[in-house]
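Q: turn this into a model:
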Amino acid sequence: MRLVIARCSVDYAGRLTAHLPEAVRLIMVKADGCVAIHADGGAYKPLNWMNAPNRLVEGDGEWTVVNPKGEQLTITLHEVLSDSSHEMGVDPGLSKDGVEAHLQELLAANTGTLAEGLSLVRREYPTDIGPVDLMCRDADGRLVAIEVKRRGEIDGVEQLTRYLTLLRSDPAMADVQGMFVAQVIKPQARTLAATRGITCVEVDYDELRGIESNELRLF
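A: Presented below is the predicted three-dimensional model:
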């Protein structure tokens, strides 16, 4: 992990254009190539970023980050206040709570509830940036990477997007599809998933466990 605190301005060109005027910001360059620019506020979300895979070129007072889609992030360094690197090692990944872990287990045993003809290849499919919850094949034989959450929010869609970007960099997995699964998926997460070509599926945890609903039924 490289951490650079600098007075900088940032320009993005791609699906749209965006400009961050000169200010002191934190630039993070992660081992997987992800570059993110943070302000001292705004919680966890960066002001701008470029996910891996990409190419970072450091020029005299200017960094250029380009990805395979042709998007470009230009960081103009007016003054570097701090520049440090830290070896963080391999992250063990997020420990899921009981419900989320059990939900993943139930779905692995009942993949047909997500899509007809879907079959399990492997749980916790390993990648260099963490395990994909479920790797499956659909009825047409295509690989489907599935991220399972208890609550489906934007963070989960971003996580799955990172997995898909990395997996698709392997020619043998170039057509891998994405599926985001949760008990409840927020509208913002659905909208973002749709722009990324990711399928969203809501599941009933109790139904998967074989528990009858308390709702009244005619038969």
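
Q: switch to C-alpha atoms for all contacts and neighbour counts from now on
A: OK.

Q: name the nearest residue to Val65, ignoring sequence neighbours.
A: Leu56 (4.5 Å; C-alpha to C-alpha, 6 or more residues apart in numbering).

Q: please give the structure of this sequence too, so both can be compared:
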Amino acid sequence: MLKADGSVLVHSDGGSYKPLNWMTSPCTVAAREADEAEREAGIEQVWTVKNTKTADQLVIKIADVFDDISHDLGVDPGLTKDGVEAHLQELLAAQIELLGPGHRLVRREYPTAIGPVDILARTPEGAAIAIEIKRRGEIDGVEQLTRYLELLNRDPLLAPVTGIFAAQEIKPQARTLARDRGIECLTLDYDAMRGIDDVDNRLF
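A: From the prediction side, this is the model:
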């Protein structure tokens, strides 16, 4: 398989997904007719694929051409990630009741001197809550929220401010650190928040 970006992949006859050998772009492909010795060995064409950044090269000797097909797949639409932190933040802000009945949103991207807190909310009693949102909740995210809380608690109009670390998946080490620092953890169900999965009717 020769791709538009110059990449070349050699697959087995069995139709396996992973190629047996390949050369990824940037590379150049040069094709030539087989010489006399190669023709005696049953070779018709020789492709030499060279990487333009390294000395790597792939030499492909073609004995028979059974089919030669070209497919135009159109313009590359680009990769769009679904479920990124911005999506989770927007959904949680719109469904702030996931924190508990009576909670209300104050602001998304609440500014601090070291960067914005994803969400600032208040409990039914009026206490401030800073929420940091990640797709994968790891120790670095807890550390980040800890720094935000330290700054926010210096503001007499907000203090005392508690923290919630929210993510689709929270690592055990991150939960342990959050618990040690008095930070609550919240696991976010992205599909349920988008309304495409009914959590009440799941078998598992």
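
Q: rewinding a little: list the residues that contact the residue nearest to Val65 of structure 1.
A: Gly33, Trp63, Thr64, Val65, Val66 (C-alpha atoms under 8 Å, 6 or more residues apart in numbering).

Q: by neighbour count, which of those wins?
A: Most neighbours among the contacts of Leu56 of structure 1, by other C-alpha atoms under 10 Å: Val65, with 22 neighbours.

Q: so where do the helices sit in structure 2?
A: Using DSSP state H, the helices of structure 2 run over 36-40, 85-94, 139-152, 172-180, 190-194.

Q: adding mean neighbour count and distance to Pro111 of structure 2, write those helices out as CSV.
A: Output for the helices of structure 2, formatted as CSV (neighbours: other C-alpha atoms under 10 Å; distance: least, C-alpha to C-alpha, whole Å):
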stretch, mean neighbour count, distance to Pro111 of structure 2
helix 36-40, 12, 70
helix 85-94, 18, 15
helix 139-152, 18, 10
helix 172-180, 15, 22
helix 190-194, 15, 25
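
Q: can I get these in CSV with distance to Glu132 of structure 2?
A: Compiled in CSV, the helices of structure 2 are given as follows (distance: least, C-alpha to C-alpha, whole Å):
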stretch, distance to Glu132 of structure 2
helix 36-40, 64
helix 85-94, 9
helix 139-152, 6
helix 172-180, 12
helix 190-194, 16
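
Q: select, out of those helices, the one closest to Val161 of structure 2.
A: Closest to Val161 of structure 2 of the helices of structure 2 is helix 139-152 (C-alpha to C-alpha; 6.6 Å).

Q: which residue lines up with the residue nearest to Val65 of structure 1 in structure 2?
A: Matched to structure 2 by TM-score structural alignment, Leu56 of structure 1 sits unpaired.

Q: narrow the contacts of Leu56 of structure 1 to those in strands?
A: Trp63, Thr64, Val65, Val66 (DSSP state E).

Q: nearest to Gly141 of structure 1 among those?
A: Val66 (32.7 Å).

Q: so who does the closest one touch?
A: Val66 of structure 1 touches Asn54, Arg55, Leu56, Gln72, Leu73, counting by C-alpha under 8 Å, 6+ apart.

Q: ranges for the strands of structure 1?
A: 2-13, 17-29, 35-38, 48-50, 55-58, 62-66, 72-85, 119-125, 132-137, 143-152, 177-185, 199-202.

Q: against which helices or strands is the longest one packed?
A: Right, the one you point to is strand 72-85 of structure 1. strand 2-13, strand 62-66 (3 or more C-alpha pairs under 8 Å, 6 or more residues apart in numbering; DSSP states H and E).

Q: got a markdown table for those, with distance to Arg168 of structure 1 too?
A: Putting these into a markdown table (distance: least, C-alpha to C-alpha, whole Å) gives the following:
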| stretch | distance to Arg168 of structure 1 |
| --- | --- |
| strand 2-13 | 23 |
| strand 62-66 | 17 |
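
Q: the ones you listed: which one's closest to Glu153 of structure 1?
A: Nearest of those to Glu153 of structure 1, taken as C-alpha to C-alpha: strand 2-13 at 25.2 Å.

Q: buried stuff in the closest one?
A: Val4, Ile5, Ala6, Arg7, Cys8, Ser9, Val10, Asp11, Tyr12 (16 or more other C-alpha atoms under 10 Å).

Q: so the second one sits against Val29, correct?
A: Going back to what we said before, that points to Ile5 of structure 1. No: Ile5 of structure 1 lies out of contact with Val29 (C-alpha atoms under 8 Å); the separation is 11.5 Å.

Q: for the spatially most central residue of structure 1, give me its contacts.
A: Central residue check for structure 1 by C-alpha atoms, centre = their mean: the C-alpha nearest the mean position is that of Gln159, 2.0 Å away. By C-alpha under 8 Å, 6+ apart, the contact set of Gln159 of structure 1 is empty.

Q: read off where stretch 10-25 of structure 2 ends up in structure 1.
A: Going by TM-score structural alignment, stretch 10-25 of structure 2 lines up with nothing in structure 1.

Q: dump the strands of structure 1 to JSON lines, plus distance to His102 of structure 1.
A: Shown next, in JSON lines, are the strands of structure 1 (distance: least, C-alpha to C-alpha, whole Å):
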{"stretch": "strand 2-13", "distance to His102 of structure 1": "36"}
{"stretch": "strand 17-29", "distance to His102 of structure 1": "34"}
{"stretch": "strand 35-38", "distance to His102 of structure 1": "33"}
{"stretch": "strand 48-50", "distance to His102 of structure 1": "33"}
{"stretch": "strand 55-58", "distance to His102 of structure 1": "39"}
{"stretch": "strand 62-66", "distance to His102 of structure 1": "40"}
{"stretch": "strand 72-85", "distance to His102 of structure 1": "38"}
{"stretch": "strand 119-125", "distance to His102 of structure 1": "12"}
{"stretch": "strand 132-137", "distance to His102 of structure 1": "12"}
{"stretch": "strand 143-152", "distance to His102 of structure 1": "10"}
{"stretch": "strand 177-185", "distance to His102 of structure 1": "12"}
{"stretch": "strand 199-202", "distance to His102 of structure 1": "15"}
